[in-house]
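Undergrad: Sequence first, predicted coordinates after that:
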Amino acid sequence: MWDFMNMHGYYGGGFMWLWLLLIILVAILIFMLLFKKSDSIQSNRSEKSALDILEKRFARGEISEDEFKSMKKTLEND
């Protein structure tokens, strides 16, 4: 038999709000992890591309070996 509280959705409605809140929190966590991961991937790409450019400049003879070592050391420290 239905009682007053169950008939008006206090039990079911409360749990639905909890599920909705849980889903929203999980979605926020997933987005935060994805953006954090994409930022770290982007920074790795920029470091690699800077090092690639430096190696190409050295291979073409645009910079000396001492300049190459100095610039490479600077890139690796950042």
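TA: Perfect, I can see it now.

Undergrad: rest of the way, CA atoms for contacts and neighbours
TA: Noted.

Undergrad: For this structure, which segments count as helices?
TA: 4-7, 10-60, 65-77 (DSSP state H).

Undergrad: what would those helices look like in a markdown table with mean neighbour count?
TA: Shown next, in a markdown table, are the helices of the chain (neighbours: other Cα atoms under 10 Å):
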| stretch | mean neighbour count |
| --- | --- |
| helix 4-7 | 10 |
| helix 10-60 | 12 |
| helix 65-77 | 12 |
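
Undergrad: before we go on, here's another structure to hold up against the first:
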Amino acid sequence: MDYFIIVVTTAAGLYFHWWLFHRIRQWSDRDLALSFAEGDQDKRQYMLEQLARARREGVKRRELPAWLEQAAAQYSVSSL
């Protein structure tokens, strides 16, 4: 019974840390996208849509800042 308790608590702890790690990554990606919005509500919505698009297209995390910066520049050009 002792081993069962150890296994269950270890598995629960590992799952919690995995879940927390992924939530923090999602929050930081969202903050990155919103940092390009510069307080503009329309651009904010646009950048969140672009973040969702980047996830669907499978943009790697390392390439995400440059990808979002390019998307923000395209918004500035298209809004003029």
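TA: Thanks, I have the structure now. Here the structure is a predicted model, which is why all the values come from computation and not from measurement.

Undergrad: burial measure for the nearest residue to F36 of the second structure once chain neighbours are set aside, as a count.
TA: In this structure, F36 of the second structure finds its nearest non-sequential neighbour in A72, 6.3 Å apart by Cα to Cα, 6 or more residues apart in numbering. Neighbourhood size, A72 of the second structure [other Cα atoms under 10 Å]: 20.

Undergrad: now for the one helix or strand A72 of the second structure maps to, which elements pack on it?
TA: Counting by DSSP states H and E, the element that carries A72 of the second structure is helix 64-79. If contacts are counted by 3 or more Cα pairs under 8 Å, 6 or more residues apart in numbering; DSSP states H and E, helix 64-79 of the second structure sits against helix 41-57.

Undergrad: can you list the residues that contact the helix it packs on?
TA: Helix 41-57 of the second structure has contacts (Cα atoms under 8 Å, 6 or more residues apart in numbering) with 29-30, 33-34, 36-38, 64, 67-68, 71-72, 75.

Undergrad: out of these, what pair is the most spread apart?
TA: D29 and Y75 (18.6 Å; Cα to Cα).

Undergrad: Now do the same for D2 of the second structure: its match in the first structure.
TA: Matched by TM-score structural alignment, D2 of the second structure corresponds to I23 in the first structure.

Undergrad: Return the distance of its match relative to A59 of the first structure.
TA: From I23 of the first structure across to A59 of the first structure, the span is 53 Å (Cα to Cα, to the nearest Å).
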